[in-house]
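>>> The sequence isn't on hand, but the structure is:
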């Protein structure tokens, strides 16, 4: 109650921006206590530079690693009920402590009984579907009530509805298994990318079994290894974006690992995005217009892709983008363009454009950015 009243007062008095990070830290801890739907919503907001500053998003991103596990005996009960057999008949060397815990489920390491190969078993949290459905109903009701507040520049109801659609997709592990198999097929020509194999006979809507990946998360890599992984990641994601059109939409560091063979392992395929041909063409067109500094055409591309809103003054934004790019880009001797700013500076510039011209990030692009 104290947090909400203080938040409301600072919002009305125009002091919210000064205390944004402080409030976000408090809200982050509150989301963890409230449960899966709220944690997942916070994770989604951690990828929204059109809503929060980069500092606030960094605080929210801690939600990826701060989810408490549910009891292992309950996880074993779910595995046995879903797969119709005793745990010992399916796996050996099952670890009693989860290797990872997330908002929807948690992962255990074991060995597949027949082959003896190490596997990762993802188990969905008990009653998560019912819990999430109830929580999202309450969150949506709150957002409907907030529509009367003119100072809120975004449609919160639309945001929650878009979030709900993607969230419920992630609750079907059979679909995730199919996504993983198809994704592996689409990137098979990239020899430095690896996708863990799925075990269909040990997979249901609430249990997913895949090969265990030995390696380190990319955030723990040495600098040279990190640079190598970034190169492979860019190559892989450009292939998805401009070639296959089947896009891994949850590329946070917890889902990316460097294997002992030096490959980039991509995991967690509950959230995927399909990039249609029209979107591919417009993205390429936008890149060409940016390269040639054709900012009026670039703004038209942004409008076609859904980045503008009713608040956006198109003509004024053309000049603003031109001024920003003049500051950020340098023309080399050979005529090519290079970026002179780091990622943090780029994010700051986007935040400024968003505030001044009412830019939004369409749900289909949240994961791409």
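Done, it's in. Since the structure is predicted, the reported quantities are computational estimates derived from the model, not experimental observations.

>>> CA atoms for contacts and neighbours, from now on please.
Will do.

>>> Which helix or which strand is home to residue 106?
Secondary-structure assignment from DSSP states H and E places residue 106 in strand 105-112.

>>> what comes into contact with whichever helix or strand comes after that strand?
The element immediately downstream of strand 105-112 (helix or strand, assigned by DSSP H and E) is strand 118-124. For strand 118-124, the external contacting residues (CA atoms under 8 Å, 6 or more residues apart in numbering) are 75, 78-79, 104-112, 171, 206-212.

>>> where do the strands sit along this protein?
Counting by DSSP state E, the segments of the chain that form strands are 91-92, 100-101, 105-112, 118-124, 193-194, 207-211, 215-217, 246-248, 256-259, 264-266, 272-274, 329-331, 337-339.

>>> and residue 7, how far is that from residue 104?
For residue 7, the distance to residue 104 under the criterion CA to CA, to the nearest Å works out to 29 Å.

>>> neighbour-wise, which of these two wins?
More crowded of residue 7 and residue 104, by other CA atoms under 10 Å: residue 104, with 23 against 17.

>>> I'd say residue 171 and residue 205 touch.
Yes: assessed by CA atoms under 8 Å, residue 171 is found in contact with residue 205 at 7.3 Å.

>>> ok, and here's another one to check against it:
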């Protein structure tokens, strides 16, 4: 009851801010949302109608509501199936910016976390942060040995604020699932769980440091794509220190042109690196906005901010590759089959109807000029047909789709007449050949055979144990059971009509028992 009262008042307060920005439309998903919207309009000061698009209005309201709501908006940007294409596109550019907290507070946190006098940690420290976001802010500094570094410091009390807001999000999503069965397949509670997991990882900067370290290892042999080195001695739960990178933002085309950087070659590097992240490594940077990518005079791309990362397992990568290949070659039958094989579409749905739906998505997009084809938009529209065919939401693919859209938008800034997927085509073809071609199938069969051979001694041992059970202890069956297995009645008379159903079931039970013993 206390939780209900607390969150009801907080929901009304949130609604009033939404009303002030004329962004009450998300309340349509909440039970009693229309009544809540009515009271919010009556009580909200300065409530007004806006000519801005709905997504822009919602973005402004979320920025005012604070850090957790900004993160929620960024999560919803991946859920076009919930809020629609246009709103999702507007939320994808939601700015994660907040006023900075004082430098003296940052220094206090650094001293407490790293356990030493501040002067022994940094000889220079810029009091003005270069970035201030919802979770943390970043200062440039210099270490005693002369290295220039970037120091990320978590906001004070951010954990308490997020915990309070996440409780509200869970409460609302639980109400939605309880009262609106048609929305359960969209997994609103699981969406908030994904947000919570992401935020918890972001609020322990050691995890971000670990992600950066893994990312750096993945691209250690690529001189064109640089990941800064972590200073582990100056990194703790609330402080992260890494090598400072220099250059201009990747979307500053005027500066790139002055530096003499070939933007077409730069796009090819970025496209290739993104493909390698997703398909080669299954570990990708999920916050690829231009503020996290910098380019120096040599054309080298440096990446920062590893708080939001995505993972895609190998089987999903194979499904995704075949799915995209099917779309690009207009093999909609194969696209539909992949969805059924992956379990994305329930087996009770019509394969032919889903094939037709895939064609309705692919043809309008693939009929465009090559430079206008957006794989991210294609995936977004594919996810929108989920309600018709009962597909369940795939959170890992939603994050990937959002990242694709951001990356494609960046590619159009760098070189509007080129398509990033065409530029990375050699990598795509090589990866497909290595993972989906005949050689790959032979290699997979060899791997599975090797795995079976490694398990063979255990299987033999289990078989010997099972044999001991049968021979030493005996498998005692009731005489009626034996008679039934032989197809006879309890009085010894043979039944007519061949093998009985009971006999088949008994033999299957014995077989299942044997398998269980062998595989134990």
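Looks like it came in fine. Quantities reported herein were computed from a predicted structural model and do not represent experimental measurements.

>>> quick revisit: residues in structure 2 matched by the strand holding residue 106 of structure 1, start to end?
Correspondence between strand 105-112 of structure 1 and structure 2 is established over residues 136-143, with TM-score structural alignment as the criterion.

>>> cool, stretch 263-279 of structure 1 as well?
The counterpart of stretch 263-279 of structure 1 in structure 2, counting by TM-score structural alignment, spans residues 300-316.

>>> For the matching stretch, measure first residue to last.
Criterion CA to CA; first-to-last residue distance in stretch 300-316 of structure 2 is 31 Å.

>>> cool, stretch 132-139 of structure 2 as well?
The first residue of stretch 132-139 of structure 2 is 9 Å away from its last residue (CA to CA).

>>> which other residues reach that stretch?
Stretch 132-139 of structure 2 is contacted from outside by 66-68, 70, 96-100, 125-131, 150-155, 158, 202-203, using CA under 8 Å, 6+ apart.

>>> Buried subset of these, written for PyMOL?
One line in PyMOL is enough to select the buried ones among the contacts of stretch 132-139 of structure 2; burial here means 16 or more other CA atoms under 10 Å:
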select buried, resi 66+67+68+70+96+97+98+100+125+129+131+150+151+152+153+154+155+202+203
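
>>> residues in structure 2 matched by stretch 70-78 of structure 1, start to end?
Here stretch 70-78 of structure 1 aligns to structure 2 at residues 101-109, judged by TM-score structural alignment.

>>> Pull out the buried residues from that stretch.
Within stretch 101-109 of structure 2, the residues that qualify as buried are 103, 106, 109, counting by 16+ other CA under 10 Å.

>>> likewise stretch 171-191 of structure 2?
Taking 16+ other CA under 10 Å as the criterion, stretch 171-191 of structure 2 shows 171-177, 184, 186-191 as buried.

>>> Closest to residue 453 of structure 2 out of these?
Within the buried residues of stretch 171-191 of structure 2, distances to residue 453 of structure 2 taken as CA to CA reach their minimum at residue 190, with 39.6 Å.

>>> Could you check how far that closest one is from residue 196 of structure 2?
Going from residue 190 of structure 2 to residue 196 of structure 2 by CA to CA gives 10 Å.
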